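Peer 1: Fold the following.
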Amino acid sequence: MGERGRFLLPKRKKRRHRTAVKMVLAGILLCALLLGAEHRMRPMIETVAAYQARLLATRNINDAVLDIVQEENVQYNNIVNVRQGIEGQVTSLTTDMVTMNRLKAQVTNRVSEYLEKQTMQEVKIPVGTLIGGSVFSGRGPLVEFRLFPAGYVETDLYNDFQPAGINQTLHRIMMTVKVRVVGVIPFYSVTADVNTSICLAQTVIVGKAPSSYTDIEGGVSPFISQYDYGLQAREKLPQEE
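Peer 2: Prediction:
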């Protein structure tokens, strides 16, 4: 009996050893599959997260600018002074830079406040979309991720002149809002840049047509610019910093 027990003991050890080896191999295989799946799904997760971050930033920018425009009652005549000559021709445009800078600061602060209030966004992606391929896209249960937006805001103002017909020029006061949003989700960090231009105020300037007109694309020749109304207006407007 004793000899038989000694004979069976090595077999049991071998079985346990084989089981342990199989478990280790199964664990390695599982880790490899998970790493492969993560490598395959990562681009899709980053794309969806970046899209959600841009969507969130754009919505906050539009809401902030609309609120400030309504609160401050922003109108063209409140920020631009149009001077006319004896015959009614436009001689100069003067921008109220104090008002413009105040609007920049208000929009910057408001967008930042709105972004700070956005604590968490849920991002849900179908498993089939993560796997890839047109057959499985949009199919399967939803995988949920949490997006924590954070970023900085930069604003700028500029004048835009566009032809609006015979002897007419469309003058627009434009605001550019740049936002960089960092979306943080488990094991990922996604950065999305949003650049939006919004018209704060506009008007159509009607004046006496010059005897000759030259449309200039690049270059600023003083001789030619006397016939270019758009360039004359730009030169007379102060440059925003």
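
Peer 1: Please count neighbours and contacts with C-alpha atoms only from this point.
Peer 2: Will do.

Peer 1: Setting aside sequence neighbours, what's the nearest residue to Lys96?
Peer 2: Just so we're on the same page, residue 96 is Asp rather than Lys. Using CA to CA, 6 or more residues apart in numbering and skipping the chain neighbours, the partner closest in space to Asp96 is Ile79 (5.0 Å).

Peer 1: ok, the one you found touching Leu93?
Peer 2: No. Ile79 lies out of contact with Leu93 (CA atoms under 8 Å); the separation is 10.2 Å.

Peer 1: So what's the gap between the lengthiest strand in the chain and the chain middle?
Peer 2: Longest strand of the chain, by residue count under DSSP state E: strand 142-163. Distance of strand 142-163 from its chain centroid, counting by CA atoms, centre = their mean, to the nearest Å, is 4 Å.

Peer 1: and the angle for the helix or strand containing Asp63 with strand 142-163?
Peer 2: Assigning secondary structure by DSSP states H and E places Asp63 in helix 2-72. Put simply, helix 2-72 runs at 30 degrees to strand 142-163, going by axes from the mean of the first three to the mean of the last three CA atoms, to 10 degrees.

Peer 1: this one as well, want them side by side:
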Amino acid sequence: MTSKEVIVMKKKKKAYLIHPFLAKKVIKGRKPRKERNRFKSMFTLILFMAFIVLIVRYIENELMPTVVAMSNMKVSTMSNSIINKAVDETFEEYNASTEGLVTYYYNEKGEVISFGVNTVLINQMNSEIVDKINKQIESFDKEVLSIPIGRLLGESVFSNFGPNINVSILPYGKVTTNYKSSFVATGINQINHRIWIDVEMTIQIVVPLNKTQVEVCQELTLVDRVINGNVPDQYINVPKDEILNIVK
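Peer 2: You can find the predicted model right below:
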């Protein structure tokens, strides 16, 4: 082996003589720096993506149920307020009263033998209530719900601590109304006559990573009266003008 064929490698100030063939093997066994950097970058990216997935899963499984529950409570309160406002405005506009909605017909003994319901007026009020509710729903472009981060963690002790997380609620809804009436015997020669409107609202809440629907039902009593007599067999659909004339 000549001096040219010998490679001197220094390690800790010690010299080693290595054959060129072995030196080539050693050099080939080491990965280039660019390849090592590329591997580290890919590994870091995979770890970062896995971390993001875990965070999203945690938010979806642990935090979002609390957000949805609180959103449901807020939307339920908002829906009841919308319904009450629409009903109050409608009754005020139509100046509705029990006498204007139903008329009772009595016999010589003062017992109810038949009754007439002003379905025309009730249907008009139904349409007006639905229209007012829909307009109010459309006016709510976005609701912002501020939730302390301590409440999202599920710890009651820290429920009011920590910074607030603002969640935007986008309500989309529909409303339906149904007019109903009942005549029920409540005692000896006494009957309870009720007329009411069932208002049903379905609000869809869209929050980050989730959406849900909230159903709100309200029973609006128009007539609730106990009168003497038996349950009448006759029912008369009397127009509005005729009812008002009879009452007069």
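
Peer 1: Next, the TM-score between them, please.
Peer 2: With the length set by TM-score structural alignment, normalised by the length of structure 1, the two chains reach a TM-score of 0.75; 210 aligned residues with a CA RMSD of 2.9 Å.

Peer 1: that older thread, going by neighbour count, which residues in the longest strand of structure 1 are buried?
Peer 2: Neighbour counts over strand 142-163 of structure 1 (16 or more other CA atoms under 10 Å) mark 145-151, 153-157, 159, 161 as buried.

Peer 1: what does stretch 44-56 of structure 2 give?
Peer 2: For stretch 44-56 of structure 2, a neighbour-count test (16+ other CA under 10 Å) marks nothing as buried.

Peer 1: Mean distance between that stretch and structure 1 after superposition?
Peer 2: Following the fit onto structure 1, the mean deviation recorded for stretch 44-56 of structure 2 is 2.5 Å by mean CA distance after the TM-score superposition for structure 1.

Peer 1: Quick one: distance of that stretch to the chain centre.
Peer 2: The chain centroid and the centroid of stretch 44-56 of structure 2 are separated by 30 Å, computed with CA atoms, centre = their mean.

Peer 1: Would you point out which residue is most central in structure 1?
Peer 2: Note on structure 1: the residue nearest the mean C-alpha position is Val194, at 1.7 Å, using CA atoms, centre = their mean.

Peer 1: Which residue, other than its chain neighbours, is closest to it?
Peer 2: Val179 (5.1 Å).

Peer 1: Which residue in structure 2 aligns with the one you found?
Peer 2: Taking TM-score structural alignment, the alignment pairs Val179 of structure 1 with Met201 from structure 2.

Peer 1: Also Gln89 of structure 1?
Peer 2: With TM-score structural alignment defining the correspondence, Gln89 of structure 1 maps onto Glu111 in structure 2.

Peer 1: Please apply the same query to Thr119 of structure 1.
Peer 2: In structure 2, the residue paired with Thr119 of structure 1 according to TM-score structural alignment is Asp141.

Peer 1: My understanding was that its match contacts Pro171; is that so?
Peer 2: Yes. When contacts are counted by CA under 8 Å, Asp141 of structure 2 is listed as touching Pro171 (7.5 Å).

Peer 1: which residues are common contacts for those two?
Peer 2: Residues touching both Asp141 of structure 2 and Pro171 by CA atoms under 8 Å, 6 or more residues apart in numbering: none at all.

Peer 1: Stretch 70-79 of structure 1 aligns to what range in structure 2?
Peer 2: Mapped onto structure 2 using TM-score structural alignment, stretch 70-79 of structure 1 spans residues 92-101.

Peer 1: count of neighbours near the residue lying closest to Ala37 of structure 1 once chain neighbours are set aside?
Peer 2: The shortest distance from Ala37 of structure 1 to any non-neighbouring residue, by CA to CA, 6+ apart, is to Ile131 (7.7 Å). When neighbours are counted by other CA atoms under 10 Å, Ile131 of structure 1 registers 16.

Peer 1: so what's the equivalent of Ile131 of structure 1 over in structure 2 up against?
Peer 2: Aligned by TM-score structural alignment, Ile131 of structure 1 pairs with Leu153 of structure 2. Applying CA under 8 Å, 6+ apart, we find Leu153 of structure 2 in contact with 62-63, 159.

Peer 1: who wins for most neighbours among those?
Peer 2: Looking at the contacts of Leu153 of structure 2 with neighbours defined as other CA under 10 Å, the largest count falls to Leu63 at 17 neighbours.

Peer 1: Next one: that one relative to Leu209 of structure 2, how far apart?
Peer 2: Look at Leu63 of structure 2 and Leu209 of structure 2: by CA to CA, to the nearest Å, they are 11 Å apart.

Peer 1: One more: Phe183 of structure 2?
Peer 2: Distance, Phe183 of structure 2 to Leu209 of structure 2, using CA to CA: 49 Å.

Peer 1: Val112 of structure 2 too?
Peer 2: For Val112 of structure 2 relative to Leu209 of structure 2 (CA to CA), the value is 59 Å.

Peer 1: Can you pick out the residue with more neighbours from the two?
Peer 2: Shown here are Val112 of structure 2 and Leu209; by other CA under 10 Å, Val112 has more neighbours (21 against 9).

Peer 1: Return the distance of the more buried one relative to Ile55 of structure 2.
Peer 2: Distance, Val112 of structure 2 to Ile55 of structure 2, by CA to CA: 69 Å.
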